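> Coordinates only, no sequence provided:
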């Protein structure tokens, strides 16, 4: 299925393409971005793995990701998308990240509202899930503003930097 461009008053959401690799590397190697993100890369070359992941998600139907860009300049801000798409259950997992210079402007909320509308209206998803490290209060707040409900906390569910961490699960239903 084709990944459509999405637009808001301030943003353009475009399919992540190979030409975005430098920007993806900038984000997924930035210490502040990856602090609570499950993926990180220390070299530009390593980021090829992430680019293959985006492509494979789309080909398999398991997800799709968009670059977030400032509408007027098309400056890259971050990325947003879904993975673990299960059409048989009409659900998927949403994820997002933003370069620090764009934090605090409501851009993730704006991009997510547009994406959620597309996912619920065009793809007819019934449920969107989000998994957030318990210490990531900013992402939790964004999800709550977007109407996601905290359904629970999975205690000691992942290991990060040699330590167990708790992960919160949020969900929003298409109602």
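Good, I have the coordinates. Everything numeric in this text was worked out from a predicted model, so none of it was measured. Numbers count the residues shown, from 1 in each chain.
> alpha carbons only for contacts and neighbour counts from here, please
Fine.
> what about the strands in the chain?
Chain-ordered strands for the chain, with DSSP state E as the definition, fall at 6-7, 11-15, 64-70, 76-86, 91-98, 127-133, 149-160, 163-173.
> Pipe those into a markdown table and attach mean neighbour count and distance to residue 22 per row.
Formatted as a markdown table, the entries for those read as follows, by neighbours: other CA atoms under 10 Å; distance: least, CA to CA, whole Å:
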| stretch | mean neighbour count | distance to residue 22 |
| --- | --- | --- |
| strand 6-7 | 16 | 22 |
| strand 11-15 | 23 | 15 |
| strand 64-70 | 24 | 12 |
| strand 76-86 | 21 | 10 |
| strand 91-98 | 21 | 14 |
| strand 127-133 | 21 | 25 |
| strand 149-160 | 13 | 25 |
| strand 163-173 | 17 | 29 |
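> let's bring in a second model and compare:
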């Protein structure tokens, strides 16, 4: 594909993810690439034809993922907003949800510790809210985390759905749409996800999404019910 066609394709895909970007070709610069605000600069004279999309997709991911916002049939996937404060408490006060998510104790009140967590949600560029368009509230959270110990660009994905919205296909709807954008539209090489073995529904969802069993991280963390516990990991390649 011609470079100009690729550029227009990535501009369009970024717009579909809720982010307006510009891309400009450089010919008189010593730098291969740079990002300034919402504009990408890339120098094709310093990049082989075969590698051009590799560099371009990398730059687009860096610009788009922290600002991503898109819709599915029933859901809006977006960054945290102040109005989400109370909605998140609905599932973060649930013991089973917290124990299955990461082995932490549920919140008993919207106190200072809870407010601090919501502030971290606001600041975390990898934290996405799952918002029900019908009920007009947040019903879950997705967390995208950079992974540094792989040979290709990799992200770890985590997720939580409020108890009353489980077994309705919301998690699959949100995650399948996000994974398509990450790996098909923006060419992310590898996704991984971990779960405790007791979280059968989460593991079944990962398999349905096309993730493949990778192995165990032994004694990954201390769980309030199970003690020092393993995490089972799954992966999905592009």
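That came through fine. None of the values given here were measured: they were computed from a predicted structure.
> where does the TM-score land?
Put the two chains on top of each other and the TM-score (TM-score structural alignment, normalised by the length of structure 1) is 0.85; 169 aligned residues with a CA RMSD of 2.2 Å.
> May I see the strands of structure 1 arranged in JSON lines, with distance to residue 28 of structure 1 as well?
Listed next are those as JSON lines, based on distance: least, CA to CA, whole Å:
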{"stretch": "strand 6-7", "distance to residue 28 of structure 1": "23"}
{"stretch": "strand 11-15", "distance to residue 28 of structure 1": "17"}
{"stretch": "strand 64-70", "distance to residue 28 of structure 1": "13"}
{"stretch": "strand 76-86", "distance to residue 28 of structure 1": "10"}
{"stretch": "strand 91-98", "distance to residue 28 of structure 1": "9"}
{"stretch": "strand 127-133", "distance to residue 28 of structure 1": "16"}
{"stretch": "strand 149-160", "distance to residue 28 of structure 1": "16"}
{"stretch": "strand 163-173", "distance to residue 28 of structure 1": "20"}
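> show me what contacts the residue positioned nearest the centre of structure 2?
In structure 2, the centroid-proximal residue (CA atoms, centre = their mean) is residue 144; its distance is 3.4 Å. Contacts of residue 144 of structure 2 were listed using CA atoms under 8 Å, 6 or more residues apart in numbering, and they are 126, 127, 128, 155, 156, 157, 158.
> count of residues packed around the aligned residue in structure 1 for residue 180 of structure 2?
Per TM-score structural alignment, the equivalent position to residue 180 of structure 2 in structure 1 is residue 117. A count of nearby residues for residue 117 of structure 1, using other CA atoms under 10 Å, gives 14.
> Identify whichever of the strands of structure 1 lies nearest to residue 25 of structure 1.
Taking CA to CA as the measure, these were each checked against residue 25 of structure 1, and strand 76-86 came out nearest at 10.6 Å.
> how big is the angle separating that closest one from strand 64-70?
When axes from the mean of the first three to the mean of the last three CA atoms, to 10 degrees is applied, the directions of strand 76-86 of structure 1 and strand 64-70 differ by 160 degrees.
> Quick check: closest non-adjacent residue to the aligned residue in structure 2 for residue 24 of structure 1.
Aligning on TM-score structural alignment places residue 24 of structure 1 opposite residue 88 in structure 2. Beyond its immediate neighbours in the sequence, the residue positioned closest to residue 88 of structure 2 (CA to CA, 6 or more residues apart in numbering) is residue 138, lying 6.6 Å away.
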